[in-house]
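A.B. asks: here you go, sequence then predicted model.
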Amino acid sequence: MDATHPSAPPVALCLGGMDPSGGAGLLRDALALAELGCQPMAVSLAETLQNGLGCSRIDAPAMDPVQRLETLAPHLAGRWGVKVGLCALEADTFRRLCATLRHLAPPVRIWDPILAPSAGVGLHDGGDLRRLAADLLPMGGWVVSPNRGEAAAFAGLPPEAIRAADPSALATPWLEAGAAAVWLKGGHAAGDVVQDLWITRDGTEALDAAPRLPGQRRGTGCLLSASWLGLRLRGRDDHAAAREAARRLRERWDHAFTPGGMGRPMFAPVSTYLGSASLESAAREAR
């Protein structure tokens, strides 16, 4: 089966951090994308010492990620897209990576800008994210999916402003940097209701509101952005993909688990709680 075959899966390229436990990062991306019938490919932009208890170290990868990306280039044709996540690259290497992406021209693009893993050591501040954006976003067509903390840092706002900040003040700096749309996630906002916002230069659209679920889960940002990429590659439009990604996350919330009984809960693979018939039905629905 070649790429022109009508049933060939789309390719979803993930550029991000390697969390060896699979709770977040490239492994979480790959699981989410495979469940949606996509062929995941991955290039590490950050290596971590990380488990369910937290992250203790983040380094740049030993092998040149640009060479790895160039090696994958023959596979990147037809229906394909890219997700960018955690990045520990030096500025010159990231600039080369962006130049290669610009040449490859992925049809679907999402950047999940990460300041730090949810527990443990940090990596970036707002200035770092602005420097990454200056190289990545001018190529055009990027959806950026920050939470409120990441958006506030990018905008130069103090941490105490996160919950009360005007969404337009959080989104405008991304748009001015070149983003096509900002998917502002609502989990860090105040209140018992979570509501994501889809913000472009044309205005703001409130996505589906839902009650705040109890507890925390690892890898929510990774799961949402990877699911959005997979759903877009399966034919959803931008807004529908965001809504469905959020719905899929909520449906999985109660199926989180702690491997070995240790650490913070992570999302379980769908196959562990859906029977084969349900899996086949879910796969058909995603297509």
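C.D. replies: Perfect, I can see it now.
A.B. asks: CA atoms for contacts and neighbours, from now on please.
C.D. replies: Fine.
A.B. asks: what are the buried residues along stretch 202-219?
C.D. replies: Thr204, Leu207, Arg217, Arg218, Gly219 (16 or more other Cα atoms under 10 Å).
A.B. asks: give the contact list for the nearest residue to Gly85 once chain neighbours are set aside.
C.D. replies: With Cα to Cα, 6 or more residues apart in numbering as the criterion, Gly85 has its nearest non-adjacent residue at 4.3 Å, and that residue is Gly16. With contact taken as Cα atoms under 8 Å, 6 or more residues apart in numbering, Gly16 is in contact with Gly25, Leu26, Ala42, Val43, Ser44, Leu45, Ala46, Lys83, Val84, Gly85, Leu86, Cys87.
A.B. asks: which of those residues lies closest to His75?
C.D. replies: Proximity of those to His75 (Cα to Cα) peaks at Ala42, which lies at 12.1 Å.
A.B. asks: so that closest one touches Leu26, yeah?
C.D. replies: Yes - look at Ala42 against Leu26 with Cα atoms under 8 Å: they come within range, at 6.7 Å.
A.B. asks: isn't there a helix covering Ser225?
C.D. replies: Yes - with DSSP: H, G, I helix; E, B strand; the rest coil as the criterion, Ser225 is part of a helix.
A.B. asks: among the buried residues of stretch 202-219, which are in helices?
C.D. replies: Judged by DSSP state H, helices contain none of the buried residues of stretch 202-219.
A.B. asks: save these as JSON lines, and put in distance to Asp59 too.
C.D. replies: What follows is the buried residues of stretch 202-219, written out as JSON lines (distance: Cα to Cα, whole Å):
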{"residue": "Thr204", "distance to Asp59": "37"}
{"residue": "Leu207", "distance to Asp59": "36"}
{"residue": "Arg217", "distance to Asp59": "24"}
{"residue": "Arg218", "distance to Asp59": "20"}
{"residue": "Gly219", "distance to Asp59": "19"}
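A.B. asks: okay, pairing it with this:
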Amino acid sequence: MSMTEKSSDRPLVLCFGGHDPSGGAGILADAEAVQAAGAFPLTVITALTEQNTCGLVHLHPQPPAQIAAHCRCLLRDSQPQAVKIGLIGSAESAHTLAQVLDADALAGVPVVLDTVLATGAGQAVADAALRAAICERLLPRCTLVTPNLPEARALTGAQAAEDCAERLLAAGAPWVLITGTHDATAAVTNRLFGAQGEREAWDWPRLPGDYHGSGCTLASAIAAWLAYELPLIEAVAAAQSYTWATLEQAVRTGRCQLTPNRLSTPIR
């Protein structure tokens, strides 16, 4: 992209997520991944967090009315070509986001939902009410949901990835990508399930170390490729390749988990 191009010439991705002061995950990760794909991020913060690369200390959900007001302000001015939802913060905010997705400005716009139920270090950031709101209000409004296997199990009560996917599809999600980052296997296997019976799987070499923000990176990259109108399976494949490269080149910014190297990673 040349220096003379305007940002409005790039597709816009509306990102909802928490603010991670360490920059490893959350809205900063979303913005970096979207920009790395050549799209332009619009951001709405759903929660402030007190955290670093070692874990979460405290979660501060933002008022749902404030989230809605930020959305209305943005949508009066800009037309997103894709939406990415990450950490939500509360069941009330999930209901607000469902209403936002019903706005005329977002009709037909692809929505990628990264079901953030816990931090990379394992601390819970979603209670039973929020999990229920995700399943009942957000899944039917999304194009793709991207849980890891523990999140898929928490949302559905099933154990096997295939059973989890079937329940998420039955709840209204057209596509489900279940990532295998938490499996105790030599390779990371990511499985894509479609409501029309589509099935795809990708195997990636498991890298050493623990990473902070890999799920945010993947979901945001998918949203960016969808904003470019790439077919969904191609967008999922391209985003996985990019995400794996960001982890392979991850940097140490703190004492604990590594940070994906999103802006220095070539798009493949």
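C.D. replies: Received the coordinates, thanks. Being a predicted model, the structure only gives us computed values, none of them experimental.
A.B. asks: so what number do they get for TM-score?
C.D. replies: Overlay of the two chains. TM-score (TM-score structural alignment, normalised by the length of the second structure): 0.88; 260 aligned residues with a Cα RMSD of 2.3 Å.
A.B. asks: tell me which two of the contacts of Gly16 of the first structure sit farthest apart.
C.D. replies: Every pair of the contacts of Gly16 of the first structure checked by Cα to Cα; the farthest is Ala46 and Lys83, at 14.1 Å.
A.B. asks: these two - which one has more neighbours?
C.D. replies: Taking neighbours as other Cα atoms under 10 Å, Ala46 of the first structure and Lys83 compare with Lys83 leading, 27 against 23.
A.B. asks: distance of the more buried one from Leu231 of the first structure?
C.D. replies: According to Cα to Cα, to the nearest Å, Lys83 of the first structure and Leu231 of the first structure sit 13 Å apart.
A.B. asks: check Leu15 of the first structure too.
C.D. replies: For Leu15 of the first structure, the distance to Leu231 of the first structure - Cα to Cα - is 18 Å.
A.B. asks: likewise Asp112 of the first structure?
C.D. replies: According to Cα to Cα, Asp112 of the first structure stands 16 Å off from Leu231 of the first structure.
A.B. asks: which residue ranges of the stretch 151-287 of the first structure form helices?
C.D. replies: Here the stretch 151-287 of the first structure has its helices, by DSSP state H, counting those that start in this stretch, at 167-177, 220-233, 238-252, 276-286.
A.B. asks: ok, which of the ones you listed comes nearest Gly37 of the first structure?
C.D. replies: helix 276-286 (6.7 Å).
A.B. asks: quick check: buried residues in the closest one?
C.D. replies: Buried, per 16+ other Cα under 10 Å, within helix 276-286 of the first structure: Ala286.
A.B. asks: next: stretch 113-123 of the second structure.
C.D. replies: Buried, per 16+ other Cα under 10 Å, within stretch 113-123 of the second structure: Leu113, Asp114, Thr115, Val116, Leu117, Thr119, Gly120.
A.B. asks: among the residues you listed, which lie within strands?
C.D. replies: Leu113 (DSSP state E).
A.B. asks: go through the buried residues of stretch 113-123 of the second structure and name the one nearest Pro140 of the second structure.
C.D. replies: Leu113 (10.8 Å).
A.B. asks: need the counterpart of that closest one in the first structure.
C.D. replies: Leu113 of the second structure maps onto Trp111 in the first structure, with residues paired by TM-score structural alignment.
A.B. asks: wait, its match sits on Gly141?
C.D. replies: No - if you go by Cα under 8 Å, Trp111 of the first structure and Gly141 don't touch, sitting 10.5 Å apart.
A.B. asks: all strands of the stretch 51-200 of the first structure, in order?
C.D. replies: Secondary structure of the stretch 51-200 of the first structure (DSSP state E, counting those that start in this stretch): strands at 54-59, 80-84, 108-111, 143-144, 181-184, 193-200.
A.B. asks: which outside residues touch the second one?
C.D. replies: With contact meaning Cα under 8 Å, 6+ apart, strand 80-84 of the first structure is reached by 10-16, 106-113, 225-226, 229, 233.
A.B. asks: and the angle for it with helix 220-233?
C.D. replies: Relative orientation of strand 80-84 of the first structure and helix 220-233, computed by axes from the mean of the first three to the mean of the last three Cα atoms, to 10 degrees: 160 degrees.
A.B. asks: which residue is the nearest non-sequential neighbour of Asp20 of the second structure?
C.D. replies: Closest to Asp20 of the second structure by Cα to Cα, 6+ apart is Gly26, at 5.4 Å.
A.B. asks: and if you look at Pro106 of the first structure?
C.D. replies: Gly81 (5.2 Å).
A.B. asks: again with Leu76 of the first structure
C.D. replies: Per Cα to Cα, 6+ apart, closest to Leu76 of the first structure is Val11, 7.0 Å.
A.B. asks: ok so, going back, so which of the buried residues of stretch 202-219 of the first structure are in strands?
C.D. replies: Thr204, Leu207.
A.B. asks: neighbours of the aligned partner of Cys164 of the second structure in the first structure, how many?
C.D. replies: In the first structure, Cys164 of the second structure lines up with Leu170, judged by TM-score structural alignment. Residues lying near Leu170 of the first structure (other Cα under 10 Å) number 26.
A.B. asks: would you agree Leu170 of the first structure is in contact with Ala151?
C.D. replies: Yes - counting by Cα under 8 Å, Leu170 of the first structure touches Ala151, with 5.3 Å between them.
A.B. asks: perfect, that will be all.
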